[in-house]
Every structure is written in C-alpha cells, then in structure tokens.
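Asks: Structure for the following, please:
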Amino acid sequence: MRSYLVGGAVRDRLLGRPVVDRDHVVVGAAPEQMLALGYKPVGKDFPVFLHPRSNEEYALARTERKTGRGYHGFAFHADPTVTLEQDLARRDLTINAIAEDEHGTLVDPYHGVRDIERRVLRHVSPAFAEDPVRLLRVARFAARFAPLGFRVADETMALLRQMVADGEVDHLVPERVWAETRKALAEAQPSAFLQVLRASGALAVLFPEVDALYGVPQRAEFHPEIDTGTHLELVLDMAAKLAPGDDLVGFCALCHDLGKALTPADVLPRHIGHEHAGVAPLRVLAARLKVPAEHAALAELVCREHLNAHRAFELKPATVLKLLLALDALRRPARLDAFLTACEADKRGRAGHADDDYPQAAWLRAARDAAAAVDAAGFVAQGLQGPAIGAALGQARAAAIAKLSKP
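Replies: As a prediction, the model looks like this:
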C-alpha cells in the first residue's frame, strides 16, 4: 500500500501557485484496509476516504470504462491490482496527471511536467472524449492559465471539435454546465473560456445567445473593436480584473449585451434599444442553465440599465432614484456595487479604453447615500399617512440627489 499526492496540488506547486486542495491516490489497498486504518469513507460512486487526522482526500486507484452517453455513463473499477499509471491515465489533462511520492519524487508517465514547461493543455488519452464535462474543464483551465501563456494543444482542440460533432456535448445537464461556467467566470481571463468553447463549436450548442454576438458590428467611434463578441471578451476580462473571483459580476458581464444579436441588419451598426431587447434571451439562458436567482436578477438589471449608469450625469434626479430603487440599493448597497462594477467593466472593456476613468460609479454611490439618509420618520411626524408618505419621501430623496455636484 502506497499513497501519492496527485492532480492540482502537484500541478500548482510546479507552477509556483498556492496549493489549495491536496488529493491523494492510494495504490495496493482495499476499502477494508482503509477502514481498519481509521480512514472515513465519503465516496458514493467509488472508494474515497478522508484521512483520520488531516481530513485530506485519499482515493483508491481506479480505472473507468464507458458504458453510455454523457458523463454519467461510466463504470469504475477499484482494487489493489490497479496501478498508479492506470489511475493517472483516466485523468483529463497531462498537467493534472502527475503524482508525487512521500519523498517528493514525481511520477509523470504522460509528460505533464513537459507540458507545464511548454504551457500546453493536452489530453492524456483518447478516453478524454468519453466525458463531455472535460470539454468545459479544458475551457475553464484555459481561463485560469491563459495569463501564464497556456494554450490548448492542436490535437486536443481537434478532439474537442469531434466531441461536439459526435453530440457528446448535447448530453451535458444544465447543473454541470453552470457549475463549470461559474468557475470559469471567476478565473483570471474568462475570455479564454469563450474562445475555447467557440473554437470547438460548443459555444453555439451551450450558449447560442452568446455565440450569436460574434460577427455583429458596433459603431467604431464608440467601440473601436467593432465586433460585439470581441467587446464581450474584453468586458469579461475587465470584470475579472475589477472584481477578481466574483462570478456574479462575471455573469452580469457575460449577459449585458445579448440584445445586440437581435438588432435588425438594416439598423446595424447602431443598436437602438438593445438593452431592453437583451432581457428575453437572458431569461432563456438563465432558465436553461438553472442560474441562481440573484445572478439572473442582477444580470437582468445590468442588461436593462447599464446605459443609464453610463449617462448618470444626464439623468433627472427622479430617474436616478428610480434606478437606485430598481436595484434595491438603499437597502442593499453591496448590490449597487456589483451592478456598478459590471457597468464599469462594460465601459472600459473596449479597445483602447481599458484605463478610462468611470466617475459615474462614485457619483451613483453618493446618490445612493444621499437618498438613503432621508427616511420616512419626519413625514410621519408631520401627520402624513399612506401613499402621501411615499410621495413625500420620493420627492425629498430626489431633492437630496439634485444637490449633489457632478464632475
């Protein structure tokens, strides 16, 4: 019986990144031996145990065999005869198929160290194509490691395209698509996630509302990048820069311009009313992927109201108040912060505008504070009742916003 550190812990140490999770594989052991040593069983589909002291995961070495379509269609086999090399062979990418023994010696049968040095995401074996979730994982790893110069190997990209052509991606359940997407939106370069999905053909299958943005022109004086898909990639990466690890802001950025794909050809490159047109496809996307309610709700507000945020200095005080109330910003200032971050990402996610200031954000926060400082108590004391209180409160809050100076 021998145990090895495997997967992300080894990969991240070699990359000089913080090691978050430490997973181990155990060779030459049976479940009964693990239980006798005090390990706690947690695996449902195959034997996984928690160490009695460190609580780290220890999985018995196993092989897997494809038995049906989709990512559920697998049979697992774990017993003391399964070798370390056989266990590593079932993993997705070579950089995740490196093991390390108790002495720090690496076991690297599939040349993961070389691919780390060459900055390549490469599949371990043709069995990769049997699990459609792996396509999403490659795209997500691309979003994580693109800033380090990683790219998807040509042969792996060809395999991803074949998986799409074979219909494997059609069997992905919404929960898994959303789980991987959510993680990708929290990575350092989410644009790489879209690029891999698009290059493989999976974007059109999984996110047709997003795929439709590519090739749609915008007015060059406002969007030097012209292509709406390119703009979206810039916005996603700016959102990741402004709010690292925040998938809520990332999802708002992803969906903010969906309406531009619906602009009639004879109107292009103008996009009149795109902010309202985008609500319907956003709702379809959010429902299909079973996106959390707050993600869907705030993304809809960003979609519908981001132009109002951009022209905040031109709005009437009553309109500013209406925007704040729509966001529930007086009670939930953090929600306003997420909204404004997504709007700033949109404004700065344009070719040549990454370093632009966005004074609208600070001013709208000040407007929120001014409005929130006015409460109903004074109007109740004056003897107002019912709707009269709400009307007076709204007028007073708008007046407070009107007093704010603008840049």
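Asks: Could you use CA atoms for every contact and neighbour count after this?
Replies: OK.
Asks: Run a quick neighbour tally on residue 311.
Replies: Neighbours of residue 311 under the rule other CA atoms under 10 Å: 10.
Asks: To check against the first, give me the structure of this:
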Amino acid sequence: MYVVGGAVRDSLLGLAPKDIDYVAVGTTPDTLRDLGFQQVGQDFPVFLHPKSHVEVALARTERKTQQGHTGFVVHADPSVTLETDLLRRDFTINAMAISRTGELIDPFGGQQDLNDRLLRHVSTAFAEDPLRILRGIRFLAQLGRFDFQLADETVHLMQSMAPSLTELSVERVIVELDKTLASERPEHGLSQLARLKVTDMLAPELLKLPERFVCKSADARLAEWVLCNEPTTECVARYAATFRLTNRRSQFLSAVIRLKDLTLANPQACLDAMSQLGWLRGNAPNSALDRLLLEFDQTQQLPVPLARWMFMRDQVRAVSATPFVNAGLSGKALGEAIYAERLRVLSTEISAPGTAPGL
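Replies: Below is the predicted model:
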C-alpha cells in the first residue's frame, strides 16, 4: 500500500494535503473484498477501507480507445507495478509515492522538479488526455505561491494538443476553469492560456487578464476576467449558451456588462436597464445574486457602485400598482402609469438621494 499523487507533492512542499490517495499493488479485487473493503469504482477498481473509509485504488494501466477525457480502458491486476501505475500520471510532481515505511519512490524525477519549481509531463501518454492541459493551468494557479513554471517540452506538447480540447465536454472545461479561478493565484495559471493556444480554441475574445484578481469567488473573478476584455452583451449571451453557464452566473455577468458604462445622467435609461435585467419582475431579488454583485463592488470597475444600483432598484420595486388600479386604470394605461411613477421615484432618488417616497 502506498500514498500517491498530490498528497506526496503537497507534503514535500510543506503543505497540508487536502486529500490522500492510496494505491494497492500486487493484489486483486477479490482479496480486498475478502478483507472487508467495499468496491465503489465502476470505471476502475476503487475500494473503501472497512474502518477508515479512505479510498484505495488498485495499481492500473490505461489505454486510449476514443476521444475525450473518459475515452480510456483501464486494466488492473497483480502484475501492474507501482512504477507502471505512476507512469500513467500527468506530471512528475504528481508521480511520486511514499511507502508504509516512509520511503519516497520517485522514478521520474518529481522531487527534483519540485525543487526546480517545474511542471513537467511524465510521458508522451500525457497527450492522450486534453483535460491535462487545463489541469496543468490549474496546478500553476493552485501552487502560485511557489511560482511553478511549465517545462519547455511540456509547453510544446500542450501546444500540439490544443486542437483536441474541443473533444472535452463543456462541463469538464468549466469545472477546471472554476477550480483555477478559485485558486490562490489564478492569474499565474490563466496567463498561460494564450501561450498554450487554449484561448484560441475555447475563448478567443478573452485574451486580456486582470493584473491581479480582487474578488475571492470564482463567479466574481470570472466577471473581472470578462470585463477587462470589454465584451458586449451579445458576447456574454453566446458564451453563456456555449458553456451552459448557470442562470445565476449568466444574470450576474449580464448585469455587470450592462452597467459597466451606464451613469445616472439619464434616469430613463437607468430604469430601462433595470427592466431589461429583470430587476422589476414580481419575484423577490435573488439573494445569492445580490451577494455576488456586492462582492464585485470591491473592484470599483463600474461608474456607479452596484450597492447604489441595488438600493435604487429596491426603491423602484416598492412602487405599487394598487393606487392606479383603485383609480380605475387598466391595460396599457395602467402600465404607463406604473412606468411614470417608477421613473419619478428613480429620478428623485438620483437627484436627491434618500428623499424618494417611502424613505
């Protein structure tokens, strides 16, 4: 039994491992089941320890059979050695193991690459899985404090692999990009996108990056990235459809983009923007979306703070149709009266903050 992968890497870097992966060599599924292990992996043999419930995988090999991240056939039996198992891994710094006696097994020079702060692929089999390009970008971001760099030969290999990124599902792409955005130094990884030709394949309009990210959440950081490329609302809508963004993320990006150049000089334009963003519908504002908007306010990239927009939105939403209905208005006349009252309230709030009706 050996500890393998990221836990070994993190321990050697002086970091507390988030997850610990174990690999068992020279055994079979039947043997582990007889010892009380519970099998949980369908695509390849992974077992839960009967007491600690940690995951233990059998040493295995992989063979590429079709396109995409999951297009592999896995083979596991007692003849698969530890070195063979480590050979299938992505980077040398992830291809080390520690035995139960504490011995470091490092057949591919991972420890030296750790010391040299280099991210280097283990073998040419790296090219079989295009997701590894995005994983490499993520590792650069997650290990940002150590200033890792890509080995030259790995850069060349990744560049040659870039066209195969289109084989990946959009869900896998988004998962990796979100992990990168949520990392310690996302710009350290994302700065390699253009060099590796990833931007050309996935997001050609997103060439520019912030010098540093101000926000903490992946959602807000995505907006920082998008906004510095001066996108249109049409561009955002297209990416939302292509990458199947969640409704909340799409609404958040739409709000940031629509308000990026809007001042309070024209109250009618402000009211129309609120309506187009869906802020004046009957349902209550989305609290999670509001939290994102307030987080993005830290960037100070919009001419009018989002907190101010949200306050004005709430004043406009407080306008009730009841007085107009009681006055006998209906249909188009009712709609026009509500619009006029909303515009009056908004104009008052813009010209004399804090004096709109109800304050």
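Asks: Got a TM-score for the pair?
Replies: For this chain pair, the superposition-based TM-score is 0.83 by TM-score structural alignment, normalised by the length of the second structure; 345 aligned residues with a CA RMSD of 3.1 Å.
Asks: would residue 74 of the second structure count as being in a strand?
Replies: Yes: the assignment for residue 74 of the second structure (DSSP: H, G, I helix; E, B strand; the rest coil) places it in a strand.
Asks: list the contacts for it?
Replies: Residues near residue 74 of the second structure by CA atoms under 8 Å, 6 or more residues apart in numbering: 43-44, 60-63.
Asks: With residue 201 of the second structure instead?
Replies: Neighbour list for residue 201 of the second structure: 162-163, 165-166 [criterion: CA under 8 Å, 6+ apart].
Asks: check contacts around the spatially most central residue of the second structure.
Replies: Centroid-nearest residue in the second structure: residue 178, 0.7 Å away (criterion: CA atoms, centre = their mean). Residue 178 of the second structure sits next to residue 218 when contact means CA under 8 Å, 6+ apart.
Asks: Could you measure from it over to residue 146 of the second structure?
Replies: 21 Å (CA to CA, to the nearest Å).
Asks: Skipping adjacent residues, who's closest to residue 100 of the first structure in space?
Replies: Of all residues not flanking residue 100 of the first structure in the chain, residue 106 sits nearest, at 4.4 Å (CA to CA, 6 or more residues apart in numbering).
Asks: out of the contacts of residue 201 of the second structure, who's nearest residue 325 of the second structure?
Replies: Distance to residue 325 of the second structure across these (CA to CA) is lowest for residue 166, with 55.4 Å.
Asks: Tell me how many other residues surround the closest one.
Replies: 14.
Asks: Shouldn't it be within a helix?
Replies: Yes: in this structure, residue 166 of the second structure lies within a helix as judged by three-state DSSP.
Asks: That one pairs with which position in the first structure?
Replies: Taking TM-score structural alignment, the alignment pairs residue 166 of the second structure with residue 170 from the first structure.
Asks: ok, and the closest non-adjacent residue to that match?
Replies: residue 205 (7.4 Å).
Asks: Have a look at how far, on average, whichever helix or strand that neighbour is part of is from the second structure.
Replies: Following DSSP states H and E, one finds residue 205 of the first structure within helix 202-206. Helix 202-206 of the first structure differs from its equivalent in the second structure by a mean of 1.4 Å after superposition (mean CA distance after the TM-score superposition for the first structure).
Asks: Can you check which part of the second structure that helix sits on?
Replies: Helix 202-206 of the first structure maps onto residues 198-202 of the second structure, going by TM-score structural alignment.
Asks: Do a quick rundown of the strands in the stretch 1-150 of the second structure.
Replies: 2-4, 21-24, 38-39, 46-48, 55-58, 61-64, 72-75, 97-98, 104-105, 118-119, 149-150 (DSSP state E, counting those that start in this stretch).
Asks: Tell me roughly how far the third one lies from the first structure on average.
Replies: If I follow you right, that is strand 38-39 of the second structure. Aligned to the first structure and superposed, strand 38-39 of the second structure gives a mean residue distance of 1.7 Å (mean CA distance after the TM-score superposition for the first structure).
Asks: residues in the first structure aligned with that strand?
Replies: Using TM-score structural alignment, strand 38-39 of the second structure corresponds to residues 40-41 of the first structure.
Asks: same question, the last one
Replies: Strand 149-150 of the second structure corresponds to residues 151-152 of the first structure when matched by TM-score structural alignment.
Asks: can you check the first one too?
Replies: Residues 4-6 of the first structure are where strand 2-4 of the second structure lands when matched by TM-score structural alignment.
Asks: so how far is the matching stretch off the chain centroid?
Replies: Relative to its parent chain, stretch 4-6 of the first structure has a centroid offset of 28 Å by CA atoms, centre = their mean, to the nearest Å.
Asks: Give me the residues contacting it.
Replies: Surrounding stretch 4-6 of the first structure, the residues in contact under the criterion CA under 8 Å, 6+ apart are 22-26, 96-102.
Asks: from those, which single one is nearest residue 276 of the first structure?
Replies: residue 96 (43.5 Å).
Asks: any idea what the closest one aligns with in the second structure?
Replies: Using TM-score structural alignment, residue 96 of the first structure lines up with residue 94 in the second structure.
Asks: distance of that match from residue 124 of the second structure?
Replies: In terms of CA to CA, residue 94 of the second structure sits 15 Å off from residue 124 of the second structure.
Asks: quick revisit: check the mean deviation of the match of strand 149-150 of the second structure from the second structure.
Replies: Mean for stretch 151-152 of the first structure is 0.9 Å (mean CA distance after the TM-score superposition for the first structure).
Asks: hmm, back to that, have a look at residue 94 and residue 124 of the second structure and say which one is more surrounded.
Replies: Ranked by neighbour count (other CA under 10 Å), residue 94 of the second structure and residue 124 place residue 94 first, with 25 against 11.
Asks: Not counting sequence-adjacent ones, nearest residue to residue 71 of the second structure?
Replies: Using CA to CA, 6+ apart, the nearest residue to residue 71 of the second structure is residue 65, at 5.6 Å.
Asks: correct me, but the one you found touches residue 128?
Replies: No: using CA atoms under 8 Å as the test, residue 65 of the second structure is too far from residue 128 to be in contact (9.5 Å).
Asks: picking that back up, and the match of residue 96 of the first structure, what does it touch?
Replies: Neighbouring residues of residue 94 of the second structure by CA under 8 Å, 6+ apart: 4-6, 8-9, 110.
Asks: compared with the second structure, how much does the match of strand 2-4 of the second structure deviate?
Replies: Taken over the aligned residues, the distance from stretch 4-6 of the first structure to the second structure averages 1.6 Å (mean CA distance after the TM-score superposition for the first structure).
Asks: try stretch 389-401 of the first structure
Replies: Averaged out, stretch 389-401 of the first structure is 5.1 Å away (mean CA distance after the TM-score superposition for the first structure).
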